[in-house]
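**Student:** The following block contains a protein sequence and its predicted model.
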Amino acid sequence: MKRAQFNATRAITIGAPPSAVWPWIIQLGYRRGGFYTYDLLDNAGEPSAERVVEELQDLEVGDAIPMFHEMNGLAIAYDVDSMDPPTSMLWVHRPHPGEAPDSTWSWRLVEQPGGRTRLVTRMKQDYRWQTPRLAAFNLWLMEFGDFAMERKMLRGIKRRAEGATSSSSTA
């Protein structure tokens, strides 16, 4: 995406293997597993999943990942562009079918020594200045909200994956 005005890379090390982290990423999304952040903001007040939800584990290329509820005919969703379970996935948002993406969000899980995972996520956003209201919203959301939301999400994934791994090893 050549025009991205916002580029952010965030990462966290998780004390669980990629295969234990992957299910938490697969179920991300509004009215899916949530985003493991501030549910009032990210999931319309519904709590994010605290367990791996089997019904949400069959994500495929082309599936939509909703970001929030529809408002005034506007609904934002990323589409799964590619995936290589359990190591990588790319989401893209296209304002209109066939157009170049205005936003991408990638996920990379890198196996680390000791059964750990380095989870790296990258977000790119073109503000689309030709649509001023949308550009202003994206600017505000990305520049002021992304760091706190992404940090909370990564910590939420870490807590859940590590908790699931420790509870399964003690069972």
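**Tutor:** Happy to help now that I have it.
**Student:** CA only for contacts and neighbour counts going forward, please
**Tutor:** Will do.
**Student:** report the longest helix in this protein, please.
**Tutor:** Within the chain, and with DSSP state H defining each element, the longest helix by residue count is helix 146-170.
**Student:** try this one side by side with the last:
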Amino acid sequence: MKTFYITLAIIAAVMIIYHFVIRPKMLRRGVTKNETGKRLAGDEIIRPKPFRSTMAVNLNACPEDIWPWLVQMGWSKAAFYSYNRIESILGMDLHNADHIHPEWQDLNVGDTMWMSHPRRNNLFPITRVEKIKSPKELVFAIYGPEDPDTKPSGVWSFILEPIDENQTRLFTRLQVAQPSLKGKLIFYFFMEPAHFIMQQGMFKGLKKRLAPAPKVEYAEHIHV
């Protein structure tokens, strides 16, 4: 019995630390206190107050150079530049692109951005372009896989704000309408950590793809 109470106390302590320390930092990774409540494109789509996660990263490129990478995201295209091994385990059939594809640059309001292979639609939501303003705002509305023609249940926004000529701040905001108790538990214990990991993976992938090519230094020929 003593072991049971000790285990229970440990679990309670872990949950308290996660809820009050880890989770707030996870949901606002890279975002300053002033930026947390900043109004971004797509905020008007989900009412009332939804679950919200806002993250940000500074990228060493101008918005015009970052924009093509965002436009070509999705299954059967450039994927999400994140952790491909995790995506493979989930059966998403995603393959990250390492360069910009001109044939994937035509994106319009209403177009579907597939999160995974269509055969996995029963597990992953349907996302459609809700708002697009090159090269500043790209907003996807999220629909439940069981009924993609109803009111959106979430929104995923990408906002590019120039810092200077060579740097841009990329904001991403995921918002999901208040679900049922079961949905809240799934979102709390699974979706939030999963989104955090994959979003950070995307940031890392974008940084890698936007990094300037290393300079090639040639050794001087020495004639003896």
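**Tutor:** Perfect, thanks for sending it. None of the values given here were measured: they were computed from a predicted structure.
**Student:** Kindly provide the TM-score of these chains.
**Tutor:** TM-score for the superposed chains, counting by TM-score structural alignment, normalised by the length of structure 1: 0.82, backed by 164 aligned residues with a Cα RMSD of 2.6 Å.
**Student:** quick revisit: in terms of secondary structure, what does the longest helix of structure 1 contact?
**Tutor:** Using 3 or more Cα pairs under 8 Å, 6 or more residues apart in numbering; DSSP states H and E, the elements in contact with helix 146-170 of structure 1 are strand 6-14, helix 18-26.
**Student:** residue ranges of the helices in structure 1, please?
**Tutor:** So, for structure 1 - with DSSP H - the helices run 18-26, 39-42, 132-140, 146-170.
**Student:** Work out which residue lies at the spatial centre of structure 2.
**Tutor:** Nearest to the geometric centre of structure 2 sits residue 199, at 3.9 Å (Cα atoms, centre = their mean).
**Student:** now for that residue: what does it line up with in structure 1?
**Tutor:** Taking TM-score structural alignment, the alignment pairs residue 199 of structure 2 with residue 150 from structure 1.
**Student:** cool, and residue 69 of structure 2?
**Tutor:** By TM-score structural alignment, residue 69 of structure 2 lines up with residue 24 in structure 1.
**Student:** Equivalent analysis for residue 173 of structure 2, please.
**Tutor:** Using TM-score structural alignment, residue 173 of structure 2 sits opposite residue 122 in structure 1.
**Student:** Next up, the contacts around that match.
**Tutor:** 7, 8, 9, 10, 104, 105, 106, 107 (Cα atoms under 8 Å, 6 or more residues apart in numbering).
**Student:** how near is the residue nearest to it when sequence neighbours are not counted to residue 53 of structure 1?
**Tutor:** Leaving aside its sequence neighbours, residue 122 of structure 1 sits nearest to residue 9 (Cα to Cα, 6 or more residues apart in numbering; 4.4 Å). As judged by Cα to Cα, to the nearest Å, residue 9 of structure 1 and residue 53 of structure 1 stand 27 Å apart.
**Student:** on that earlier part again, what subset of the contacts of residue 122 of structure 1 is buried?
**Tutor:** Among the contacts of residue 122 of structure 1, those scoring as buried are 104, 105, 106, 107 (criterion: 16 or more other Cα atoms under 10 Å).
**Student:** what's the closest of the residues you listed to residue 17 of structure 1?
**Tutor:** Of all these, residue 107 has the smallest distance to residue 17 of structure 1: 14.8 Å, by Cα to Cα.
**Student:** ok, the residue mapped onto that closest one from structure 2 to residue 89 of structure 2 distance?
**Tutor:** Counting by TM-score structural alignment, residue 107 of structure 1 lines up with residue 158 in structure 2. Distance, residue 158 of structure 2 to residue 89 of structure 2, using Cα to Cα: 26 Å.
**Student:** How about residue 121 of structure 2?
**Tutor:** 16 Å.
**Student:** So between these two, which is more surrounded?
**Tutor:** The neighbour comparison of residue 121 of structure 2 against residue 89 (other Cα atoms under 10 Å) goes to residue 121, with 16 against 9.
**Student:** related to what we said a few turns ago, what sits against the match of residue 199 of structure 2?
**Tutor:** With the criterion set at Cα under 8 Å, 6+ apart, residue 150 of structure 1 makes contact with 10, 37.
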